[in-house]
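Asker: Just a sequence and a predicted model for now, questions to come.
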Amino acid sequence: MAQSHSIPPASVSSKGEAYRLLFFSDLYKLPVCIGTVKQRLGKLTDLVFRQAEPYPEAVGLYLEHGWGKPTEFIPWEKVIKIDQDSIFVAPPPNGEVYPPFVDQKGWILVDAHLMGRTILDMDGRRTEVVNDVHFLETRGKLHIAHVDVSFNGFLRRWGIRNLRWIKDRLISWKYVQPLSVEDVVKNDVVSLSVTREDVKELPGEDLADILEELSGEEQQALFAALDSEKAAETLVEAEPRAQRQLVANLRREKARHILSEMSVPQLADLFSVLPHDDLIEMMELLPKDQSDRVQAILNEREATARALMTSEYVSARPNATVGEVMGSLRQPDREPRCVSYVYVLKDDGKTLEGVVDLRELVLEAPEKKLEDIMTSPAVTVEEDMIREELGELFEKYRFRSLPVVDANDKLLGVVHYNDIV
């Protein structure tokens, strides 16, 4: 953030009270001085606020000095004035130094907790970023009044004040609710969201989309604010990566309540993307009959190509003609789905060399040889490939069947699409 500043003068309200509106970008990195500019303590690192109604109130200045030097915390009542070039404070008592900064529960650090954080727009469908924070200074106190999500705020953050994009877009703090994430991270970090009541009204699909746009801490904060029913709905709609992140940070009792809101198929879908240790832990939270049903679905999904394949398929040698193959296909005992493809085997009668689609076969001249029209090499699957992987291959290639081969391309059988969906 650049160090160009523009401190506005005080104004007078209709009630005759002096007030001033400031942006955090106006104050960030301003020199903090005792008495005169020559007695400089350092530069403002952050402003610290406590929750208050209706707007958070400043409790002090936070200074970092670097090079291993201790931080300093200057209580707000020690602030004498803020002018264009400096923040002036009273000297510490007894000529000593101000104490190091120690974070307190519920405190909000503007730069650390708000600037650059994601805020969910009030319709819950778009995400914004806090580019600046707007303060009201009156009666010797400083309050957070708004957050600025406009591009102007972004420009100010980087010291570009001679350009204005459009009007500042300020969102009143009363419409913005900080979510304490002390339950999900070690530090009391503040994130932003719409009010909790508004969050509850958003569809799970929209919440899942929003969660995927947030950082880890913000994601956990928003998820922790949901009740069990809404959390379950959101978890079902989330992408696998987000599902793994959310589950990994759930407390057992919270997880138990969320899982109780989900159906067996939904649980199986969720558990299928979890790491093994998380899967075992989540299974332990389910009633025995429910965990057995979920496990049965997972076992079925983990069936391999060898278990799912059939040995009923049509094969022929490379030098076989189309007419010869068509004659063999007319045998009455052929299962219809076994004649989707003809698998061309080498002279050893075992090694797969290529494949011919039946729809192409019927269009060829009877005297044409398979080696002249086959697709080679064929798309194959390994015998230990699981159902999910098979499904991805079928989705990719749109085949009706896939040949299963060993490490030497020996044809072991065929997996049909209808057997894995």
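Answerer: In hand now; what should we look at?
Asker: Please make it C-alpha for all contacts and neighbour counts, starting now.
Answerer: Fine.
Asker: Report all helices and strands that the helix or strand containing L44 contacts.
Answerer: Using DSSP states H and E, L44 sits in strand 40-50. Where contact means 3 or more CA pairs under 8 Å, 6 or more residues apart in numbering; DSSP states H and E, strand 40-50 is packed against strand 31-34, strand 57-63, strand 107-109.
Asker: These: which one's closest to L345?
Answerer: Closest to L345 of these is strand 107-109 (CA to CA; 71.2 Å).
Asker: Who are the packing partners of the closest one?
Answerer: Going by 3+ CA pairs under 8 Å, 6+ apart, strand 107-109 lies up against strand 40-50.
Asker: Alongside the first one, take a look at this:
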Amino acid sequence: MSTIHWTEARTARSVPSARSAHWQCESTSPLPARVVVADDRTKAATAYRLACEGTALLWRGDYHNARQLLRAMDRRIARKAVPPADDPLKSFRLHRRARHHRSRVLSRLLVLLDEHHALGLRRAPDVRQACTEAYGPPHRPTAVPLTELLGVIGAHQWRLKGVEVPALGGARIHPHYGVFSPVRGEYVDLVARTPLPAPVAHGAYSTAFDLGTGTGVLAAVLARRGVGHVTATDINPRALACARDNADRLGLATRIEVTGPTLYPRGRAGLVVCNPPWFPGRPASPLEQGVYDPSSSMLRGFLDGLADHLEPGGEGWLVLSDLAERLGLRTRHELLTLIDSAGLHVHDKVDTTPRHPRATDTTDPLHAARAAEVTSLWRLVPQ
């Protein structure tokens, strides 16, 4: 168990005493070696300097002032931003490095949750339900970066309101904390409109696997398209709980079986769908596991196991953006070699272009690559 320690006086006249709390941080930021108390008198320049040096600041002032301080620190980080390079790969690496630096610095501003997950700051919102959903039942004081707490609060709102999915007839998917939200609808639409393999469409094998299901959105789309039984898998316990919750909400719990932690379930299916993380690389947080795939391990696992899990006449659907190729993280030749080495053949490929706001954001350092991005559904069959 990770614990932080600091010294604090309970009142202006009391003697400072040693205190400690459980350290809760889901990013790659290391445990702070030094913690000081900060409040409404703390200047942004001081907070920024201490955070850059690796010192954590435990906030004891007004909640809204803490958010203002966080924004002020963020502005100081932005002033030192390195402009994008001409080379796409170099631009990506600079962008990634800048995001890691920003995350590390901003995560040094901490708040303290009590043994009930309550936030004892002036004008603080009630965060108990949101924290229980993210971290489980409370039982001890916990120090958490304010940036992470804001993410927990935002995730609670997503979970309450849900995300409308046109491919589900406007029904909503409710993401949980730490599970990638299906806000990019183009990949969902690909699965919704690509013709089903003949054995599945005609009822010979009315089964499908959805590997790395996340919120369960693709499993739900397949079930709504008439697939009789969908087995959805994931290695993330939060995703498994989220997918079960969404299957229940949509009235599909008898058609969608959620299992894990695993990539492939037992048996074979007429259709195996996988939307792996699109970037080869190391994730910096649990949420980034939906974006970064270390050494393309999930992509390789899907391809290598596909032939052994398909019914005769079945297909594997690989949903993948070419953004990694445009950034120089992977070549098309490397992808095709992986497919061929797994004993697979590309039967067809269905493409779509991005509709998300970043594709038209000219201030994004990766704008050129994002604007040209193509997301594809690769229809794979055994050779």
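Answerer: Structure's in. What do you need? Predicted, not measured: the structure shown is a model, and the values here were computed from it.
Asker: Any idea what the TM-score is?
Answerer: A TM-score of 0.26 describes the superposed chains when it is computed by TM-score structural alignment, normalised by the length of structure 2; 174 aligned residues with a CA RMSD of 7.3 Å.
Asker: now the helices and strands packed on strand 40-50 of structure 1 as JSON lines including mean neighbour count?
Answerer: JSON lines is the format used below for those (neighbours: other CA atoms under 10 Å):
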{"stretch": "strand 31-34", "mean neighbour count": "20"}
{"stretch": "strand 57-63", "mean neighbour count": "22"}
{"stretch": "strand 107-109", "mean neighbour count": "22"}
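Asker: Determine which of those strands approaches D132 of structure 1 most closely.
Answerer: Among those, strand 107-109 sits nearest to D132 of structure 1 (CA to CA), with 12.9 Å.
Asker: next structured bit after that closest one?
Answerer: strand 118-120.
Asker: In JSON lines: the helices and strands packed on strand 40-50 of structure 1, plus distance to S193 of structure 1.
Answerer: What follows is those, written out as JSON lines (distance: least, CA to CA, whole Å):
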{"stretch": "strand 31-34", "distance to S193 of structure 1": "32"}
{"stretch": "strand 57-63", "distance to S193 of structure 1": "20"}
{"stretch": "strand 107-109", "distance to S193 of structure 1": "15"}
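Asker: Would you tell me which of those gets closest to S401 of structure 1?
Answerer: Of those, nearest to S401 of structure 1 by CA to CA is strand 107-109, at 59.9 Å.
Asker: quick revisit: so which of the helices and strands packed on strand 40-50 of structure 1 is nearest A248 of structure 1?
Answerer: Of those, nearest to A248 of structure 1 by CA to CA is strand 107-109, at 26.6 Å.
Asker: by how many degrees do the strand holding L44 of structure 1 and strand 57-63 diverge?
Answerer: 150 degrees (axes from the mean of the first three to the mean of the last three CA atoms, to 10 degrees).
Asker: List the buried residues in strand 40-50 of structure 1.
Answerer: For strand 40-50 of structure 1, burial by neighbour count (16 or more other CA atoms under 10 Å) applies to R40, L41, K43, L44, T45, D46, L47, V48, F49, R50.
Asker: I'd like those residues as TSV, with distance to Q220 of structure 1 appended.
Answerer: Compiled in TSV, those are given as follows (distance: CA to CA, whole Å):
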residue	distance to Q220 of structure 1
R40	40
L41	38
K43	33
L44	30
T45	27
D46	24
L47	25
V48	23
F49	23
R50	22
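Asker: nearest to L21 of structure 1, of those residues?
Answerer: L47 (15.2 Å).
Asker: correct me, but the closest one touches L61?
Answerer: Yes: between L47 of structure 1 and L61 there is a contact under CA atoms under 8 Å: 5.0 Å.
Asker: that older thread, out of the helices and strands packed on strand 40-50 of structure 1, the one nearest A307 of structure 1 is which?
Answerer: Of those, nearest to A307 of structure 1 by CA to CA is strand 107-109, at 58.0 Å.
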